[in-house]
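Visitor: Provided below are the primary sequence and the corresponding predicted coordinates.
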Amino acid sequence: MTLHHLLEGPASAPPLLLGPSLGTSLALWDEVAPELAISHRVVRWDLPGHGGSAGDLLGPGATVADLAGLVLDLADSLGIERFAYAGVSLGGAVGLHLAVHHPERVTSLAVICSSAHFDGTRAWQERAERVRREGLEWLVESADARWFAGDFTVPELVRDHREADPEAYAACCDALAAFDLTERLTDIGAPTLLVAGREDPATPPAHLRQIADAVPGSTLVEIPGASHLAPAQCPEAVLAALRTHLDGTPRRGMRVRRAVLGDAHVDRAQARQTPFTARFQDFISRYAWGEIWTDDTLTRRERSMITMTALVAHGHYDELAMHVRAARRNGLSHEEIGAVLLQSAVYCGVPAANSAFAVAQRVLAEEAGETGKPEGE
């Protein structure tokens, strides 16, 4: 049995998991997730005993590690190996745990109105004990004051709080009581965004500043007028912060794309972009250039050689012309390009290599004419 969840966005888009706060449901993200789903495969999930998730997924003495395990089980069930993650409060603590203990799974992290610790164990243990005795009604009465600034409210979230399973809620309190990653924050290597609500009494900005000061290269955004459930009260501000944070990969990919293919080529491709092709162009910048070409396991010279060989094998000669030029920008000499095509003749076939040599000779001659440099250089 997995956590109840909601999938939104293109199946081919990069996955983004959104975690909720204690006492809420995936409805917490209603004003933000649909916009994020334009460019991401968004997976919203419910805590055990909250929303649509079964209460028996978590028991007494639970830890944030247990919740993180359930999130990984969910990702595995959906075939998601690596993902961006954003979470609020307890959902943010889950993200911190994943980034520290499962860094190979987390491509980026956003921690919203959360903390590396939740002010010790006693208050949470007392809350868990009382919830087990009396249920949740006494907490529901103060939900608006704890969650929102001013007179703002979201009736659906208050209703979800009232309908949560008390035992599962108490188990989540146990997890918060035991949580403290203060000494492990420097281990986080994923690009990290911290979002604080300036009116948040539960996890005030100082808690987020503590994380920002410890996590290398992290970014802190404070939202005026926001309390603990910032995505519900100030969705536009949260969305803007998340978009800036999550768009780092496409921006990086576009930089590499321009460096390899040249500004003129990329500008022409962008100028020809239409609403019909826009998502494909985004896919290229985000995936091919933002993830594959930015991976430093292989050098750009090596990637050029592999790419030219693959294009010869499949007869993609227009693309080959583009990548012969790219190979020169990546430092390959005329002789090295010729050696790659000769190697391709052995494994891809002489006719394919014959056409490839013709394409490459034309491109290199054009390049020599443009630069005035001899062809043999």
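Guide: Looks like it came in fine.
Visitor: use CA for all of it now, contacts and neighbours both
Guide: OK.
Visitor: Does Thr186 touch Ser218 like I think?
Guide: No: using CA atoms under 8 Å as the test, Thr186 is too far from Ser218 to be in contact (10.6 Å).
Visitor: okay, the two: which has more neighbours?
Guide: Neighbour count, other CA atoms under 10 Å: between Thr186 and Ser218, Ser218 has more, with 18 against 15.
Visitor: Just give the closest residue to that one, not the sequence neighbours.
Guide: Thr192 (4.8 Å; CA to CA, 6 or more residues apart in numbering).
Visitor: Number of residues surrounding the one you found?
Guide: Counted by other CA under 10 Å, the residues lying close to Thr192 total 25.
Visitor: ok, it - contacts?
Guide: If you count contacts by CA atoms under 8 Å, 6 or more residues apart in numbering, Thr192 has them with 108-111, 215, 217-219.
Visitor: Inside strands: which ones of the residues you listed?
Guide: 108-111, 219 (DSSP state E).
Visitor: Looking at those residues, spot the one nearest Cys172.
Guide: Using CA to CA, Val111 comes nearest to Cys172 of the ones in strands among the contacts of Thr192, at 17.8 Å.
Visitor: residue contacts, the closest one?
Guide: Taking CA under 8 Å, 6+ apart, we find Val111 in contact with 86-89, 92-93, 95-96, 192-195.
Visitor: again, only this time at 10 Å
Guide: By CA atoms under 10 Å, 6 or more residues apart in numbering, Val111 lies in contact with 19, 85-96, 192-196, 208, 211, 220.
Visitor: one more structure, for comparison:
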Amino acid sequence: MRVRTVRTDDGARLHVDITGDPDGAVTVVFAHGWTLRAQSWTPVLRSLRSLAHDEDVGGTRFVRYDQRGHGQSTWGNTSPVTVDRLGEDLYAVLEAVAPTGPVVLAGMSMGGMTVMALAAAHPSYIQERVTGVVLVSTAAGGLADRHPRRGRFAHLARNLPAPLLAVGQRYPGGIDRARRLLPPKYRIHQRQLQRVGFGPAAPASAVRACAEMIHATPARTIVDLYPALLAYDNRSQLIALAGAQVAVVVGRNDVLTPVRHSRELADSIPSATLHVEPDTGHMLMMERPHVVAAPIRKMVYGTVKT
């Protein structure tokens, strides 16, 4: 594995992991979700490992990076951070580590929004360089909209009290110390996460790994990005993705970005297909990584044939 640090124009340092064939003909770039990190894509990478040195495709490079404020990446000087800013971060990563050749983009949840923000700001890049896009458990907007079928947790997340947000923003260190009282090793922690993020039969190892990533994410990251995700609305600019092959993938039991958001994406992008995976939740790429890997693999092979 090769490690790079990409510096953005506002001073953030983004931690980037590069694996696979360093001279691969195709580059696959992964953008992770809110409160996660680059390693959340590890199960999907395992499903794609045969592509790394596949002579039929000329080899494949895999690029993962920690979004700002997550993992080993820093914040930079932008405040408040918006999803559009995250799109520019992704563009900086692409320019630094994949300056030439075809690209396949995969984004999960906030990472999917990041990909859509990139497309809206740099449509020519999508047309000239991006051959495929996989959007996993995500939405182009409307996360704050009222909807009668949303669950109790989703209702709470949508209406998180402003005073609670203010406390988190003013005293992030205190919130982090309080969170240490309930580490991921406790079953109650994992049970609650499974109810929110996974399907009923999710592997315990996947739930534990996800819990550890979320627990390691600073409170500042959680509370500062929360309003940006609720405010994000890119639904009028999805045509920017029309030039690429697009696969929209979602878990049937996803309560954070319910299936209706994925249907809206698929209906709005002429080149999009939709797959709804039964008995799975928001963390689909950790729960059933082969389901997410399948369209990525298809796009890599399709890139070589075009």
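Guide: That came through, no problem. All of these numbers come straight from a predicted model, not from anything done at the bench.
Visitor: follow-up on the earlier one: can you say which of the contacts of Val111 of structure 1 are buried?
Guide: Buried members of these, scored by 16 or more other CA atoms under 10 Å, are 19, 85-96, 192-196, 208, 211, 220.
Visitor: Pro278 of structure 2 maps to what in structure 1?
Guide: If you follow Pro278 of structure 2 across to structure 1 using TM-score structural alignment, you land on Pro224.
Visitor: separation between its match and Arg243 of structure 1?
Guide: Computed as CA to CA, to the nearest Å, the Pro224 of structure 1 to Arg243 of structure 1 distance reads 18 Å.
Visitor: same deal with Pro201 of structure 1?
Guide: 26 Å.
Visitor: can you check Ala232 of structure 1 too?
Guide: For Ala232 of structure 1 relative to Arg243 of structure 1 (CA to CA), the value is 16 Å.
Visitor: Who has more neighbours out of these two?
Guide: Higher neighbour count among Ala232 of structure 1 and Arg243: Ala232, with 23 against 14, using other CA under 10 Å.
Visitor: mind checking which helix or strand the more buried one is in?
Guide: For Ala232 of structure 1, the enclosing helix or strand under DSSP states H and E is helix 230-233.
Visitor: Return the set of buried residues in whichever helix or strand comes after that helix.
Guide: Once helix 230-233 of structure 1 ends, the next helix or strand along the chain (criterion: DSSP H and E) is helix 235-246. Neighbour counts over helix 235-246 of structure 1 (16+ other CA under 10 Å) mark 235, 237-239, 241-242, 245-246 as buried.
Visitor: and of these, the nearest to Glu81 of structure 1?
Guide: Leu246 (17.5 Å).
Visitor: Not counting sequence-adjacent ones, nearest residue to that closest one?
Guide: Nearest residue to Leu246 of structure 1, sequence neighbours excluded (CA to CA, 6+ apart): Ser108, at 7.5 Å.
Visitor: ok, how many other residues are close to the one you found?
Guide: Using other CA under 10 Å: Ser108 of structure 1 sits among 23 other residues.
Visitor: Correct me if wrong: it contacts Ala190.
Guide: Yes: taking CA atoms under 10 Å as the definition, Ser108 of structure 1 is a contact partner of Ala190 at 5.0 Å.
Visitor: Overlap in contacts, these two.
Guide: With CA under 10 Å, 6+ apart, Ser108 of structure 1 and Ala190 have common neighbours 84, 99.
Visitor: just checking, what residue in structure 2 corresponds to Ser115 of structure 1?
Guide: Under the alignment defined by TM-score structural alignment, Ser115 of structure 1 is paired with Ala139 of structure 2.
Visitor: Checking my notes, that match in a helix, right?
Guide: No: the assignment for Ala139 of structure 2 is coil, going by DSSP: H, G, I helix; E, B strand; the rest coil, so no helix is present there.
Visitor: In contact with it, which residues?
Guide: 108-110, 112-113, 116, 229, 232-235, 248, 256-265.
Visitor: where's the residue nearest the centre of structure 1, which helix or strand?
Guide: Structure 1 has Ala84 as the residue nearest its centroid, 2.1 Å off, counting by CA atoms, centre = their mean. Per DSSP H and E, Ala84 of structure 1 falls inside strand 83-88.
Visitor: what span of structure 2 lines up against that strand?
Guide: If you align by TM-score structural alignment, strand 83-88 of structure 1 falls on residues 103-108 of structure 2.
Visitor: The counterpart of Arg263 of structure 2 in structure 1 is in what secondary structure piece?
Guide: In structure 1, the residue matched to Arg263 of structure 2 (TM-score structural alignment) is Arg209. Assigned by DSSP H and E, Arg209 of structure 1 belongs to helix 205-214.
Visitor: Mind listing what's buried along that helix?
Guide: Applying 16+ other CA under 10 Å to helix 205-214 of structure 1 flags 205, 207-209, 211-212, 214 as buried.
Visitor: hang on, the earlier thing: ok, the match of Arg263 of structure 2 - contacts?
Guide: 115, 194-196, 215, 219-222.
Visitor: okay, the residues you listed in TSV with distance to Gly338 of structure 1 next?
Guide: Listed next are those as TSV, based on distance: CA to CA, whole Å:
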residue	distance to Gly338 of structure 1
Ser115	57
Leu194	50
Val195	53
Ala196	56
Val215	47
Thr219	47
Leu220	50
Val221	52
Glu222	56
